[in-house]
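# 3D, please:
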Amino acid sequence: MLLPLVACLTLSACIIRIRQVEVEPVRSTDGVRVESPVKAHLLDGTTVVFASGVTVRGDTLLGAGQRYDLRLRPTGAVARLPLDDVAGMENFRTGINVPASVALSVPATALGVVGTGAVLKAIFGSCPTFYSGGEAEWTLEAEGFSYS
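I've put the predicted structure just below:
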């Protein structure tokens, strides 16, 4: 009964997902629209999050944004933000590198299965143990030994 539980925990714990950061330059044309969520880090240390994306028009960011202070407490809504106030911007897209994730998850799972077997062998040994009894109580009767 313990073995299936250990096997399930081992197999579910060995999934590795690989994510990476990709830097994409923004064209300097007028009216660039970024559809994904954007964080604008300002020179004064605050952050503005444009959850529905932002439009860069000239020297201004346009969009429905929420400003956060240094302790990440919301301090008010922002509709326009001059680029002169922005230290840096980042946008978010969720993506998983499937080949790398599979390449790491398969050997990690195999290692987990082998490790689980080694731990169970170390704990319980190779000798079978015989019990008798019923639903309420089990009694150790004997340990079988093999000389082969």
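# make it CA atoms for all contacts and neighbour counts henceforth
OK.
# pull the residues that contact the helix or strand encompassing Leu3.
Using DSSP states H and E, Leu3 sits in helix 2-12. Helix 2-12 has contacts (C-alpha atoms under 8 Å, 6 or more residues apart in numbering) with 109, 112-113, 116.
# for the chain, what spans make up the strands?
Along the chain, the segments classed as strands by DSSP state E run 32-34, 38-42, 47-50, 54-57, 60-68, 74-82, 86-91, 129-133, 138-143.
# helices and strands around the first one, which ones?
In this structure, strand 32-34 packs against strand 54-57, with contacts taken as 3 or more C-alpha pairs under 8 Å, 6 or more residues apart in numbering; DSSP states H and E.
# ok, and which of the strands of the chain has the densest surroundings?
Stretch with highest mean neighbour count among these: strand 47-50 (a mean of 24; mean count of other C-alpha atoms under 10 Å).
# and that strand, what does it pack against?
Helices and strands touching strand 47-50, by 3+ C-alpha pairs under 8 Å, 6+ apart, are strand 38-42, strand 60-68.
# before we go on, could you also do this sequence so I can check it against the first one:
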Amino acid sequence: MTDTRLTDIELTTLDGNPTTLAELADGAALVVNVASKCGLTPQYSALEKLAQDYGDRGLTVIGVPCNQFMGQEPGGAEEIQTFCSTTYGVTFPLLAKTDVNGPGRHPLFTELTKAADAEGEAGDVQWNFEKFLVAPGGEVIKRFRPRTEPDAQEVVEAIEAVLPR
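I've put the predicted structure just below:
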């Protein structure tokens, strides 16, 4: 058990404002490390659909831009925001560009990467678009690897299981 609750870890929004998961998400959160120039970037569309379909039931999708995987998120905050909103219609919150692995790993990902995936593997984020489902209250419920589409049956079922009926 850690001294800092996952929901209380200090975060910074893409536009530079301090926040926490508790402030961003009243209920469950799907935290995803994202990138604008990745083969998996079209997942933004399905992430936005999840945000729209389940937002009223308490899900907040949170995108975390990361440039650690072959430099696939090279832009600055304004460029990232413009790309996400104009190309994919993203309305869900985006955080400041963040390291998810290595010595500069953000404390949020230090905690998230303790969760194991379906094969029982925890540890480093493998690539862009790795997804962590956080239940209301801050417990990491599920971890989905990058190639698992946001609208895959196992993701949708996990989201529905943590949301109020």
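# TM-score for this pair?
Once superposed, the chains reach a TM-score of 0.17 (TM-score structural alignment, normalised by the length of the first structure), with 47 aligned residues with a C-alpha RMSD of 5.1 Å.
# about what we covered before: using JSON lines, lay out the strands of the first structure together with distance to Val98 of the first structure.
As requested, these are arranged in JSON lines below (distance: least, C-alpha to C-alpha, whole Å):
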{"stretch": "strand 32-34", "distance to Val98 of the first structure": "25"}
{"stretch": "strand 38-42", "distance to Val98 of the first structure": "25"}
{"stretch": "strand 47-50", "distance to Val98 of the first structure": "29"}
{"stretch": "strand 54-57", "distance to Val98 of the first structure": "29"}
{"stretch": "strand 60-68", "distance to Val98 of the first structure": "33"}
{"stretch": "strand 74-82", "distance to Val98 of the first structure": "36"}
{"stretch": "strand 86-91", "distance to Val98 of the first structure": "21"}
{"stretch": "strand 129-133", "distance to Val98 of the first structure": "44"}
{"stretch": "strand 138-143", "distance to Val98 of the first structure": "48"}
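# what's the closest of those strands to Ala122 of the first structure?
Among those, strand 129-133 comes nearest to Ala122 of the first structure, with 14.5 Å by C-alpha to C-alpha.
# residues touching the closest one, excluding its own?
If you take C-alpha under 8 Å, 6+ apart as the criterion, strand 129-133 of the first structure is touched by 138-144.
# dump those residues into JSON lines; add distance to Val56 of the first structure as well.
Shown next, in JSON lines, are the contacts of strand 129-133 of the first structure (distance: C-alpha to C-alpha, whole Å):
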{"residue": "Trp138", "distance to Val56 of the first structure": "73"}
{"residue": "Thr139", "distance to Val56 of the first structure": "76"}
{"residue": "Leu140", "distance to Val56 of the first structure": "75"}
{"residue": "Glu141", "distance to Val56 of the first structure": "78"}
{"residue": "Ala142", "distance to Val56 of the first structure": "78"}
{"residue": "Glu143", "distance to Val56 of the first structure": "76"}
{"residue": "Gly144", "distance to Val56 of the first structure": "77"}
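# show me which pair in those is furthest apart.
Spatial extent of the contacts of strand 129-133 of the first structure (C-alpha to C-alpha) is set by the pair Trp138 and Gly144 at 17.0 Å.
# one step back: buried ones only from the contacts of helix 2-12 of the first structure, please, as a PyMOL command.
A single PyMOL command is used to select the members of these judged buried by 16 or more other C-alpha atoms under 10 Å:
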select buried, resi 109+112+113+116
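# now, the contacts of helix 2-12 of the first structure that are in helices?
Within the contacts of helix 2-12 of the first structure, membership in helices is found for 109, 112-113, 116, as judged by DSSP state H.
# list just the nearest of these to Phe50 of the first structure.
For these, the minimum distance to Phe50 of the first structure (C-alpha to C-alpha) is 39.4 Å, reached by Thr109.
# how close does that closest one get to Ala7 of the first structure?
Per C-alpha to C-alpha, to the nearest Å, Thr109 of the first structure is found 10 Å from Ala7 of the first structure.
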